[in-house]
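Engineer: let me see the structure of the following:
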Amino acid sequence: MNAKTAGALLALVLPCAASAAPVDVDAWAKPVDAKVLQWRRDFHQFPELGNREFRTSKIVAAHLRSLGLEVTTGVAHTGVTAVLKGGKPGPRIALRADMDALPVTENSGLPFQSKQVSEFRGEKVGVMHACGHDSHTAILMGVAEAMAKHRAELSGDVLFVFQPAEEGPPDGETGGASQMLAEGIFKTFKPEAVFGLHVFSTLNAGQVGYRSGPLMAASDRFNIVIKGRQTHGSRPWGGIDPIVAAAEVVTSAQTVVSRRQNLTKQPIVLSFGAIKGGIRYNIIPDSVELIGTIRSFDNDMRDQAFKDLENVAQHVAAAHGATAISQIPDKVGNPVTVNNPALTAQVLPSLRKAAGADNVVEMTLTTGAEDFAYYANEVPGFFYFVGATPKGQDPNTAPSNHSPQFFLDESALPLGTRTLLQVAVDYLNKAE
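Structural biologist: Okay, the predicted model is just below:
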């Protein structure tokens, strides 16, 4: 059964669902609040890149085992899953958190600021939880503990998914959500719904953001190498300058979106993230590498962007006497993250109950991407945002996720714990 069919069946059974006795989620969550805070600070101080979450996954697995759960390690390299069986029969759901950090040198000034260094694409880099995955892991550990303590009151079973490499695996490796699915986590435990959350700088602490239907963009990475011919910087006519050609490719590529796409249909973004070429001031190099990303919500627009960028790279390079070796995209990207409408309608009252109705806001389309999309393509999914920027600070100008100054207001932790608990418990027990 595909996600669309499952969503249709879900819509049919929702009106017939009977409600169980309400659960005091705040009482369930309070005993784990201090632990969630401690875990988050520890993970923040000792972050690990994708497929290298060895310390993090060891701590996660040990905690889950201490709760008496059925734990599996080494999934998609460093992933951890655990199954909790409720005291009464009922539905099966999955709750997911990501564990990986980013190649970013932290500049937050926190007393538990990361000082970790690792290697990324052949370079020494700082490592930071600049996207908040440390908080996601800590929150789900707290939710697992709260649910395990009250398992006798739960109807149904829960799969806890602690995923590596959400930001993408290292070059030449597999990983992330698609790899966890390929290794069968939804075959041995088939949930009827999957839930996840993400702390987000564009919302203030205390707020929760959601959207029914498409929420986050598809993401694709591209790689373009402009090949010229090396020569002395004093004699540019003696070679072919790939730097000038690459600069014009970057400039001309801006028309791929602004002049080639119907932006009244859906948004689309094309951005370059790195330009690498040359090593000395007076040597024109042989080649320049360009890497970047395309974000989209429509498959036809996505495919057209690939074709147009390839066209720009080839013809601009040729105009300079250079050649372009293009990989557009350079591997399979993330699909659009879509919240199942029927599931969204079902869980929205739970979000409002846990956060307060005035604090739950509907989001516009978000051009950030998430590999949670793979899970939501398998079964109906619901993914939502928890505000990270302190109250009183403008979230539009606050350091964003992926910034070296990214700052999480730690009041997001208890709110994340309570909202995820409320959504999960209500879903399980309303099906009685």
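Engineer: from here on, just use CA atoms for contacts and neighbour counts.
Structural biologist: OK.
Engineer: residue contacts, K149?
Structural biologist: L67 (Cα atoms under 8 Å, 6 or more residues apart in numbering).
Engineer: if I look at it, how far off is L159?
Structural biologist: 16 Å (Cα to Cα, to the nearest Å).
Engineer: look up how far L10 lies from the residue nearest to A431 when sequence neighbours are not counted.
Structural biologist: Excluding its sequence neighbours, the residue lying closest to A431 (Cα to Cα, 6 or more residues apart in numbering) is A17, at 5.4 Å. From A17 over to L10 the distance is 10 Å, taken as Cα to Cα.
Engineer: more neighbours, these two?
Structural biologist: Legend: neighbour count by other Cα atoms under 10 Å for A17 and L10, higher for L10 (19 against 13).
Engineer: next up, for comparison:
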Amino acid sequence: MRRLFAVSTLALLLAAGSTQAQAVDAASVDDAVQRVTPRVVDWRRDFHQHPELGFAETRSAAVIADHLRSLGLEVRTGVGKTGVVGVLHGARPGRVVALRADMDALPVQEATGLAFASTATGTYMGNTVPVAHACGHDMHMAMLMGAAEVLAGMKDQIAGTVVFVFQPTEEGAPPGEPKGGAALMIAEGALNDPKPEAIFGLHVVPGRPGSVFYRPEGFMAASDRVDIVLRGKQTHGAWPWRGVDVIAVAGQVIETVNTLTARTVDPTTTPTVFTIATVDAGVRYNIIPDSATLSGTLRTFDVAQRDALVARAETAIDHVAAAYGATAEFGVRQNAALVFNDPGLSAWLAPVLTEAAGAGNVNPATPPTTVAEDFSYFQQAIPGVFYHLGASPDGVDPAQSAPNHSPEFSPNEKVLPLGVKTHVLTALRFLERR
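Structural biologist: Predicted coordinates for the structure are as follows:
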């Protein structure tokens, strides 16, 4: 009887395995991607002409939600203020995987010369500012919309579920907001019901068009915002000794930050960048003001090393201010955690990306980069991998092409089909895993 039960159990397991969706061949994916590409290009250009700042992506979210509903997906809107979550259930049950794209634009005056360049404006810190997709999020939305269409068309061949996450406010929480887009979406249940086993995302960056690159473990730096307020005593510019010169203190603080980073951190073990980027002080050429405000960014790959540098910087800045008779307030707020690519998933992903991009076009061991991404918060909740697509203009040396956040940043639309294909194959191959 026991043997009969064992044989029956084995038969059931084999039968269950045989009902699982067979691997979708790459040629079918290619054909579907080519069919959707003209629409992907149109979506990208439409988003590019209508950029929206973080937590204001109402038009973008509506376009995305309407498209996902037209494909028959379950759609939730308003997740993390303006975020959109779409759920595609395959014909049979199976694993759950998530794909993510970001939606927000930047307060940048576009200078690309594109026929569909942005002329939009928005409100940032109480001011009316130009707005542009100077980071490529227009490309990301269009690629993931295309991937959703391709995968929805293969629903009958899919065993499992794909969750599409369209995230607002990747560029950091606006002033007054406690959380950015990824953290807020997670807090509001973006990764619940169903809960994905893994999440994947991509970003267009300067690089050879058609290339894909990433690395296991620490790939993109943790990002902290640093704010320093110096307080002194206002005086006439001709009588500096009768006040406390915060301009001189600010100069010494900047030099101290630069020296601390260069002389107390081993650059061969962990890349570290500590930059003071803004100085706001004074209103008139002959008045030494009573206060100065500095802000900057700290990029790190090691938590303990980051904490030690922050502690040293706060102590040193207090001492510099005290030496002049001034006081200093020092604050640090994390904008994004370390993008940590799961080692096992990173190794598994390399042949999948090669299937999408072709032999010789995938580098799974690229050096780390000091730019940051709040995709990292999704990776803290579930395992994930984030990778980059080279998207420099044709004939332009990637080292010389305009970087993300530049007014001239103009990613190559020829990589749009590759982005759709990497999304689609990543989801399919993950769901097909035994």
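Engineer: the first structure: which residue goes with V33 of the second structure?
Structural biologist: Aligned by TM-score structural alignment, V33 of the second structure pairs with A29 of the first structure.
Engineer: residues near that match, how many?
Structural biologist: 22.
Engineer: just the strands from the stretch 251-400 of the second structure, written as ranges.
Structural biologist: 273-281, 287-288, 291-300, 327-336, 339-341, 362-363, 384-390 (DSSP state E, counting those that start in this stretch).
Engineer: what range in the first structure matches the first one?
Structural biologist: Here strand 273-281 of the second structure aligns to the first structure at residues 269-277, judged by TM-score structural alignment.
Engineer: the second structure: helices as residue ranges?
Structural biologist: With helices called from DSSP state H, the second structure shows them at 2-19, 26-49, 58-70, 137-153, 181-187, 246-264, 303-324, 343-357, 375-381, 416-432.
Engineer: pull the residues that contact the fifth one.
Structural biologist: This means helix 181-187 of the second structure. 55, 79-80, 83, 167-170, 172-173, 374-375, 377-378.
Engineer: out of these, flag the one nearest to T121 of the second structure.
Structural biologist: Each of the contacts of helix 181-187 of the second structure was scored against T121 of the second structure by Cα to Cα, and F55 proved nearest at 14.6 Å.
Engineer: what is the burial count for that closest one?
Structural biologist: Neighbours around F55 of the second structure, by other Cα under 10 Å: 21.
Engineer: if I read this right, it contacts K81, doesn't it?
Structural biologist: Yes. Proximity of F55 of the second structure to K81 meets the contact threshold set by Cα atoms under 8 Å, at 6.3 Å.
Engineer: which residues do the two both contact?
Structural biologist: With Cα under 8 Å, 6+ apart as the test, F55 of the second structure and K81 both reach P168.
Engineer: residue contacts, the residue in the first structure that L68 of the second structure lines up against?
Structural biologist: Aligning on TM-score structural alignment places L68 of the second structure opposite L64 in the first structure. By Cα under 8 Å, 6+ apart, the contact set of L64 of the first structure is 71, 82, 141, 144-145.
Engineer: could you do A398 of the first structure as well?
Structural biologist: Counted by Cα under 8 Å, 6+ apart, A398 of the first structure has contacts 201-202, 389, 406.
Engineer: swap in P164 of the first structure?
Structural biologist: 50-51, 53, 76-79, 98-100, 175-177 are the contacts of P164 of the first structure under Cα under 8 Å, 6+ apart.
Engineer: swap in A322 of the second structure?
Structural biologist: A322 of the second structure touches nothing, counting by Cα under 8 Å, 6+ apart.
Engineer: which residue in the first structure lines up with it?
Structural biologist: So A322 of the second structure corresponds to A318, using TM-score structural alignment.
Engineer: cool, and K155 of the second structure?
Structural biologist: Checking TM-score structural alignment: K155 of the second structure goes with R151.
Engineer: and for the closest residue in space to that match that isn't next to it in sequence, the neighbour number?
Structural biologist: Using Cα to Cα, 6+ apart and skipping residues adjacent in sequence, the residue nearest R151 of the first structure is G86, 4.9 Å away. Burial of G86 of the first structure is recorded as 21 neighbouring residues (other Cα under 10 Å).
Engineer: so what does G86 of the first structure match up with in the second structure?
Structural biologist: Checking TM-score structural alignment: G86 of the first structure goes with G90.
Engineer: same thing with G109 of the first structure?
Structural biologist: By TM-score structural alignment, G109 of the first structure lines up with G113.
Engineer: mind checking how far its match is from Q379 of the second structure?
Structural biologist: For G113 of the second structure, the distance to Q379 of the second structure - Cα to Cα - is 37 Å.
Engineer: can you check P93 of the second structure too?
Structural biologist: For P93 of the second structure relative to Q379 of the second structure (Cα to Cα), the value is 24 Å.
Engineer: what does H137 of the second structure give?
Structural biologist: Taken as Cα to Cα, the span from H137 of the second structure to Q379 of the second structure is 19 Å.
Engineer: compare these two (neighbour count), which wins?
Structural biologist: H137 (24 against 21).
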